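*Asks:* just the structure for this:
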Amino acid sequence: MNDKEHSMQLGRFTLLIAMLATLTGCWEHEPIGVPVANYNFSQHDINSVWVNGKWAGLVRVEEGGAQAGWVSLPATYQPGITVTVDWERNACVHGTSECAKRDKDGEIIQVKFRKTVAVQPYDAKDVAELQLAFLPNDEVRGYADGALFSYEKHPSRKEFGGLLAQGMRPLESLWPRAGIKSEASR
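*Replies:* Predicted coordinates:
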């Protein structure tokens, strides 16, 4: 084999290795698809939720965990990952006489919201769902995780301590006194 043939074979081998490395890199960075689970810590029934334009269920007062819809997240967490959450909730507080009021079509009066929600840091191997926590004052937090809020290492503990760990219930009476940061939802 002469130098020219050897150089061509080495070039082909190098190209093959580069292509394989590129393909392997693509596989490692494929987004992960996860279901969306809604958790209601507010005093309003939430009748429809959409994440990034896709329907993701509903969640009544003191309920949470049912999965509906899917969202794609990067396989490797990077700061700045967000999802757009749209939702409609009853204008009235659940179980009050205000809920007897109806719109012109005879339906309970709804209020619509849209927020860009930061997804808290995650490790793809721990992700089982995108957990949306609907909080007082129409705030929302997003956690890509597989653990319950009661788990001592759930990412919500960094901001809320054990407040969300005590189960789904309206937190409005605790919210102002809890010293909760409100800037995490935008």
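*Asks:* please count neighbours and contacts with C-alpha atoms only from this point.
*Replies:* Fine.
*Asks:* show me how far the longest helix seen in the chain is from its chain's centre.
*Replies:* Scanning the chain for the longest helix, with DSSP state H as the assignment, gives helix 3-28. From the chain centre to the centre of helix 3-28 is a distance of 40 Å (C-alpha atoms, centre = their mean, to the nearest Å).
*Asks:* tell me which helix or strand comes right after it.
*Replies:* Counting by DSSP states H and E, the next helix or strand C-terminal to helix 3-28 is strand 32-40.
*Asks:* packing partners of that following strand?
*Replies:* The elements that strand 32-40 packs onto, with contact taken as 3 or more C-alpha pairs under 8 Å, 6 or more residues apart in numbering; DSSP states H and E, are strand 64-73, strand 129-135.
*Asks:* tell me the buried residues in that strand?
*Replies:* Taking 16 or more other C-alpha atoms under 10 Å as the basis for neighbour counts, the residues of strand 32-40 that come out buried are G33, V34, P35, V36, A37, N38, Y39, N40.
*Asks:* one more to line up against the first:
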Amino acid sequence: MPKRLSSLVQHALLITIAVWISGCTAAPPENLPTPIEGYNHTSAAINRFTVNGAGGSNFGPHLGGGSQTCCVSLPTKWRPGLKVVIEWEKDPDPYGSQYWPQPRYSDAWSKAAAEHETHYTHHRAVVELEPYGDFGSLDVHFFPCDVVKVATSNATYGQPGYRHNEPLNMEEPTTCQNG
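*Replies:* Purely as a prediction, here's the structure:
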């Protein structure tokens, strides 16, 4: 093999090895898929909710936890001004159907259900994320008066140091100041 060709092959081999080694030491990702968990501190049912368009579960009044959905993409490192968009639908009368006289799933019952759905309300909030380090999930808390707070933590609801340990069965005001 001519000396010049041998030198080119050696350089190509060195470049290939360098590229291969650099692939083994890739930088950590900027964002991570983060599970979403909801907590309802109100008497309404949360029929569905999303965080930045990623789906959360549905749950009844005064319930929460135990049901994570996947996933919203969050930066691995918190930075000031980091926000998420929460959108949700709620049923202000989640137990209304138990008093309907129509046989369940009959045409009359379906008509009553369609009428009931017209009372669902739709909401949207832009919520700033509190500072976080390592975290396990994004917890979305729905409070009376359509107030929403989020927590990112490895701690869970009810543990000391968790940011939003307010009771799930909160007393709701007759009028709200934020609306």
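*Asks:* for structure 2, just list every one of the strands.
*Replies:* Shown for structure 2, the strands assigned by DSSP state E span residues 31-40, 45-51, 54-56, 64-75, 83-91, 121-128, 137-143, 147-153.
*Asks:* what angle sits between the fourth one and strand 137-143?
*Replies:* Relative orientation of strand 64-75 of structure 2 with respect to strand 137-143: 120 degrees, computed using axes from the mean of the first three to the mean of the last three C-alpha atoms, to 10 degrees.
*Asks:* how about the first one?
*Replies:* Here strand 31-40 of structure 2 points in a direction 30 degrees away from that of strand 137-143 (the same axes, to 10 degrees).
*Asks:* same check, this time on the fifth one
*Replies:* If you take the same axes, to 10 degrees, strand 83-91 of structure 2 sits at 50 degrees to strand 137-143.
*Asks:* what's the mean deviation for strand 83-91 of structure 2 versus structure 1?
*Replies:* Between strand 83-91 of structure 2 and its aligned stretch in structure 1, the superposed structures give an average distance of 0.7 Å (mean C-alpha distance after the TM-score superposition for structure 1).
*Asks:* so which elements touch that strand?
*Replies:* Strand 83-91 of structure 2 makes packing contacts with strand 45-51, strand 121-128 when contacts are defined by 3+ C-alpha pairs under 8 Å, 6+ apart.
*Asks:* go through the ones you listed and pick out the most buried.
*Replies:* strand 45-51 (a mean of 21; mean count of other C-alpha atoms under 10 Å).
*Asks:* now it against strand 31-40, angle please.
*Replies:* Using the same axes, to 10 degrees, strand 45-51 of structure 2 lies at 160 degrees relative to strand 31-40.
*Asks:* post-alignment, strand 45-51 of structure 2 versus structure 1, mean distance?
*Replies:* After superposition onto structure 1, the average distance of strand 45-51 of structure 2 to its aligned residues comes to 0.7 Å, using mean C-alpha distance after the TM-score superposition for structure 1.
*Asks:* which residues touch that strand?
*Replies:* Strand 45-51 of structure 2 is contacted from outside by 36, 40, 55-61, 72, 84-94, using C-alpha atoms under 8 Å, 6 or more residues apart in numbering.
*Asks:* pull up the aligned stretch in structure 1 for that strand.
*Replies:* Per the alignment by TM-score structural alignment, strand 45-51 of structure 2 matches residues 45-51 in structure 1.
*Asks:* now do the matching stretch: distance to the chain's middle.
*Replies:* For stretch 45-51 of structure 1, the separation from the chain centroid amounts to 13 Å (computed by C-alpha atoms, centre = their mean).
*Asks:* got it, and stretch 35-54 of structure 2?
*Replies:* For stretch 35-54 of structure 2, the gap between its own C-alpha mean and the chain's C-alpha mean amounts to 7 Å (C-alpha atoms, centre = their mean).
*Asks:* span of it from start to end?
*Replies:* One end of stretch 35-54 of structure 2 sits 10 Å from the other (C-alpha to C-alpha, to the nearest Å).
*Asks:* ok, now stretch 134-145 of structure 2?
*Replies:* First-to-last distance for stretch 134-145 of structure 2 - C-alpha to C-alpha - comes to 31 Å.
*Asks:* so what's the spatially most central residue of structure 2 up against?
*Replies:* With distances taken as C-alpha atoms, centre = their mean, the residue of structure 2 nearest its centroid is I36 (3.6 Å). Going by C-alpha under 8 Å, 6+ apart, I36 of structure 2 touches V51, G56, Q68, T69, C70, C71, V72, S137, L138, D139, V140.
*Asks:* with L74 of structure 2 instead?
*Replies:* When contacts are counted by C-alpha under 8 Å, 6+ apart, L74 of structure 2 touches N31, L32, P33, T34.
*Asks:* any idea how far C71 of structure 2 is from the counterpart of A118 of structure 1 in structure 2?
*Replies:* A118 of structure 1 maps onto E128 in structure 2 when the alignment is built from TM-score structural alignment. As defined by C-alpha to C-alpha, E128 of structure 2 lies at a distance of 18 Å from C71 of structure 2.
*Asks:* returning to what we had before: am I right that the match of A118 of structure 1 is in contact with I86?
*Replies:* No - at 10.6 Å, E128 of structure 2 and I86 do not qualify as touching, with contact defined as C-alpha atoms under 8 Å.
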